[in-house]
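Chemist: Provide a 3D model corresponding to the input given below.
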Amino acid sequence: MYKISHLKQFNPTLAQNRFIFPIFFFFFFFFTASTAIHSKTSISHSRVKKKKKLPFALSEIVSTTPSFFSSGERQHAVVLGPPLCGSGEYRSFRSSYIILSLVDESPVNSSSSDDFAAFLDAELSDTNPQQEEEKQESDDDDADDNDDEINAVIERTKRRKISVVDDTEEPNGSTSHIVQTEVTETSVKVDICIHPGFIGGMCIKCGEKTDDDTQSSVAFGYIHKDLRLANDEIARLRDRDLKNLLRHKKLYLVLDLDHTLLNSTRFSDLTQDEGYLLNPNDPMQDALKGSLFKLPFMNMVTKLRPFVHTFLKEASNYFEMYIYTMGERAYALEMAHLLDPGRVYFDSKVIAQGDCTQSHQKGLDVVLGQENAVLILDDTEQVWSKHKDNLISMERYHFFASSCKQFGYESKSLSELRSDESDTDGALATVLKVVKRVHSMFYDSELGENFAGRDARQMLHAVRSEVLKGCKIVFSRVFPTKFQADNHHLWMLAERLGATCSTEVDSSVTHVISTDIGTEKSRWAIQENKFLVEPRWLEAANFLWQRLPEESFPVKFPDVRLNIISKLDQVNQVIGIDLLSQSLLPAIVELAEDRHWRVRLASIEYIPLLASQLGVGFFDDKLGSLCMQLLQDNVYSIRDAAENNLKRLSEEFGPDWAMQHIVPQVLDMIKNPHYLYRMTVLRAISLLAPVMGSVITCSKLLPVVVTASKDRWLRKASSHVW
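Modeler: Next up is the predicted model:
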């Protein structure tokens, strides 16, 4: 015990102040005792923790391969494998690696992976009696939670098999080891990227850049710019989307725009009778409100088809809907906005011309839906050559006069008549019933919940085949001469509607479809009390999905002028060639310009006969320009017949005559701004080439074809010319 005298010797000032002593003594004693207790506790904890200490420490996470160690580094690296990505998948070995550096206690000169593994196991498991005692003394210590975490790490590490993967000799003779953990069944798994898709040439999964991302992939630019998806990824997405679709009991519906859901025209193409459309004070504006849209920035006006909003609203309950148009993307998006301003029905599912994978063709390869669950509404069957079983042909909506003119109709348009389709009985109202019926058949509760093997195309075929079920049809003067009847589109249409077709009449025939009441088969139909109808009866049944009254489609009496032309050789013998040419020429010109395209088509068939009877001189003066005019007709069938006429005339008058009077005018049409007429030139060249001979073909015709091959609209057509 310290005394006052001792403190005097140490500090006389302190000794004089008796009140300071108790305080000093108290702090001195407290400090001494606390230091002793803390030292003992620290030693105990350090021993316990030393027993659990791992022989390696977490060094760093790097973004390179494990070979980054230099030869002078005296350390060992344990590669535990690539870390988990956020998506649950794993990166490649070029991704991040967890590198664990061994501490100085490691046997750096070990030459055996087994020795190193044994050393690591010993370090992880060995304990001594003293450590066991210290563990018992610290059972109640708060460090137990940390011990549990360490135990978990130790157990996971002991499950790994450590192997030396690299043994590098350093300049001073020492060895550096890079040790990699071999992955067990419960360890990290590494997948090689299969490149499911690309954006701008870069893989959307691993980021690898590739110069050729077009192989076995399809562009989906309408989903994201420059996006391409691999075929396997497309199949995966379609399967996943179909499962989701089936859960919600829906199908897919692909919708065309022009002449199906709406009709557009340029301001400059409006006729005088359509001027009221631009007059805000016209009484018709109230009736057109909400369906007629003036778009000055696009220089056009658009009319939505009656019933379209109701159609989309009801169809959305049964279908996931796409827009698919051959128009440009800017136009397609604007039309989609008019139809779906709230982006409820289509959102980004708007496919335009630039998204098509084939020129002048539409395909379901850019639709993320299984084909067996897709229905298509379109007014043009030809563009769906690979998917006709999915197609429902729509009656064209011709509201504007320019639309009628485009397709060869000379009658006044709906706008000129200040009229429109019926909401309740129009095309969209009719088709809505059809698609809802197909949907009902697909999800028929009697078929159960197993949808494997169900096909919407089969359901559509079943509905369509009921339209003319029980009818047997014979055609008369409907197909061109020597045409294979069963290849004609009307023959195939009749069979799709459930009818049976025949080339010969018998008692089982129910209908004769004819354009001429004077044919033998037409007269037979009248005598046998069979139905005699014109081809429009069949077309109307296709659009309206029902058999219409036959009396509404009677066959009209033929034109007297056509009868005269068909018997031209007999008339020539009676009145002579001069009188015939003077009286017949006006009738021929009038027939070739008739507002009914079938009359124009019939007149073309008799032009070679006229040429042979009246002579080359008469033809050059009177009919040559008429033939060139027919090559630019609005109706494809007439252009096709005019092309064949050129071949027959060249055969009649010879190659030299054709080279002088036909070839130059035909080749000049390749400059026409409309691609359909430029395609007509290529087809005419393919027919003329065999007649003209190799010299003229190579010198005059071939250069035009080569030039056309650079035209993006004609590239495919030019490849088939030869």
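
Chemist: going forward, measure contacts and count neighbours with C-alpha atoms only.
Modeler: Will do.

Chemist: Can you show me the helices along the stretch 501-650 of the chain?
Modeler: Secondary structure of the stretch 501-650 of the chain (DSSP state H, counting those that start in this stretch): helices located at 520-527, 536-544, 560-566, 568-575, 577-592, 597-605, 607-614, 616-618, 624-630, 636-653.

Chemist: want to put them side by side, so please do this one too:
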Amino acid sequence: MGTSSYAESVLKLIDPDQVYFGHQVIAREASPDYKTLELVKADDKRRVVIVDDTVDVWLYDKRNLCKITGYNNFRDHRTRSESYAEEKKDESRSKGSLASVLKFLQEKKLHLVLDLDHTLVHSRLVSDLFIKEKYLLEETDSRLDLWRCNVPSHYEYLIKLRPYVHEFLLEANKLFTMHVYTLRSSSYVKTVLKLIDPDNVYFGHRVVRKGASPYYKTLDLVLADKRRVLIVDSFDVWPYDKRNLYQITEYRYFRKLRARSESYAEQKKDESRSKGSLANVLKFLQDVHKIFKEELDCKDV
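Modeler: Presented below is the predicted three-dimensional model:
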């Protein structure tokens, strides 16, 4: 139970860009004698997992607690045995307490596999733009949802983010461990991920690319229990895992080659943010997570 000034100093080391915690910090001044979930801004206490090395400070919320072995790099004044620092060694990275807790938390989460193209973004080679879409080339500097990118070995692309994509990823990340699975090239994937996940917060290294399986997608390449995986993508590329799949309406901002009808871009409009496909998929995912959590709570009891 550190002071706010101590917490600020530590957070500058582990979260300098305020990516993980933002302003969600509770220090000793708020509750000097014990810790309580009453001070945590969460809609439902049952959905909160506490990771702490001290049980006694949580007088009323022990049911939510996942006890972690305390990390002591320096010797406690009351102990006789040498510390990690004195022995010039440290806790194991792969088998230490944080790794064990992470595994426990991952087992309490479902996995979400997302496609990139037509799900989160739509892209088009600049050279393939229709005449009535070329006005967009003048708008890339003034818009946050449209990017002109040079992809190595693939010439120049216009990449359009699907409406609501940032909100979708932010909320879905709270409920699921997220993966990207795409049949596009690694250079293209890196370019898109820099736009939708620049700080590597949502997907980490959980990216499956074209080279692993060039013609279709399979959950055999996703490091997760299939029974805990949801896929948001098109049916045709998942021949063996359709049971896990939620088909999303394809996002096409640019006109499909050989199509007769005008595109969103040509009509100078776009898919709805609040009532579009990503907003609807998020509601579905929240419902699925709620059912999963209720079943998990029943098993814990």
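
Chemist: re earlier: between the helices of the stretch 501-650 of the first structure, which one is nearest to Lys436 of the first structure?
Modeler: Counting by CA to CA, Lys436 of the first structure lies closest to helix 536-544 out of these; the figure is 15.0 Å.

Chemist: for that closest one, packing partners?
Modeler: Packed against helix 536-544 of the first structure, as judged by 3 or more CA pairs under 8 Å, 6 or more residues apart in numbering; DSSP states H and E, are the following elements: helix 427-442, helix 489-496.

Chemist: Show me how far it is from its chain's centre.
Modeler: Going by CA atoms, centre = their mean, to the nearest Å, the spacing between the C-alpha centre of helix 536-544 of the first structure and its chain's C-alpha centre is 31 Å.

Chemist: residue contacts, the residue opposite Val208 of the second structure in the first structure once aligned?
Modeler: Val208 of the second structure maps onto Ile351 in the first structure when the alignment is built from TM-score structural alignment. By CA atoms under 8 Å, 6 or more residues apart in numbering, the residues touching Ile351 of the first structure are Tyr222, Tyr322, Ile323, Tyr324, Thr325, Arg329, Ala332.

Chemist: Ile351 of the first structure and Phe28 of the first structure, how far apart?
Modeler: Per CA to CA, to the nearest Å, Ile351 of the first structure is found 88 Å from Phe28 of the first structure.

Chemist: do Leu368 of the first structure as well
Modeler: Taking CA to CA as the measure, Leu368 of the first structure falls 84 Å from Phe28 of the first structure.

Chemist: Neighbour count: these two, which is higher?
Modeler: With neighbours defined as other CA atoms under 10 Å, Leu368 of the first structure and Phe28 compare such that Leu368 has more, 19 against 11.

Chemist: That one belongs to a helix?
Modeler: No - using DSSP: H, G, I helix; E, B strand; the rest coil, the assignment for Leu368 of the first structure is coil, not a helix.

Chemist: The stretch 301-450 of the first structure: strands as residue ranges?
Modeler: Using DSSP state E, counting those that start in this stretch, the strands assigned to the stretch 301-450 of the first structure run over residues 319-324, 350-351, 374-378, 391-393.

Chemist: Now the counterpart of Lys293 of the second structure in the first structure: closest residue in space, sequence neighbours ignored.
Modeler: Residue correspondence to the first structure (TM-score structural alignment): Lys293 of the second structure is matched to Tyr443. With CA to CA, 6 or more residues apart in numbering as the measure, Lys249 is the residue that lies nearest to Tyr443 of the first structure, at 7.0 Å, once sequence neighbours are left out.

Chemist: From Ser101 of the first structure, how far out is the closest residue to Glu643 of the first structure other than its chain neighbours?
Modeler: In space, Glu643 of the first structure comes closest to Ala684 once its chain neighbours are excluded; the distance is 5.2 Å by CA to CA, 6+ apart. Spatial separation of Ala684 of the first structure from Ser101 of the first structure under the definition CA to CA is 80 Å.

Chemist: Which one's more surrounded, these two?
Modeler: Neighbours per residue, other CA under 10 Å: of Ala684 of the first structure and Ser101, the larger number sits with Ala684, 24 against 19.

Chemist: any idea what that one aligns with in the second structure?
Modeler: Residue mapping for Ala684 of the first structure onto the second structure gives no partner, with TM-score structural alignment as the criterion.

Chemist: who touches Ala684 of the first structure in this structure?
Modeler: Counting by CA under 8 Å, 6+ apart, Ala684 of the first structure touches Glu643, Asn644, Leu646, Lys647, Val666.

Chemist: Quick check: the farthest pair among those residues?
Modeler: The distance between the two most remote of those (CA to CA) is 12.9 Å, for Asn644 and Val666.

Chemist: Tell me the residue in the second structure aligned with Ser46 of the first structure.
Modeler: Under the alignment defined by TM-score structural alignment, Ser46 of the first structure corresponds to no residue in the second structure.

Chemist: can you give me how far the helix or strand where Ser46 of the first structure lies is from the chain middle?
Modeler: Ser46 of the first structure is part of helix 20-52 when elements are defined by DSSP states H and E. Averaging C-alpha coordinates over helix 20-52 of the first structure and over its chain gives two centres that are 78 Å apart (CA atoms, centre = their mean).

Chemist: Does it pack against any helices or strands, and if so which?
Modeler: Taking 3+ CA pairs under 8 Å, 6+ apart as contact, the helices and strands that helix 20-52 of the first structure lies on are helix 12-16, helix 129-137, helix 144-158.
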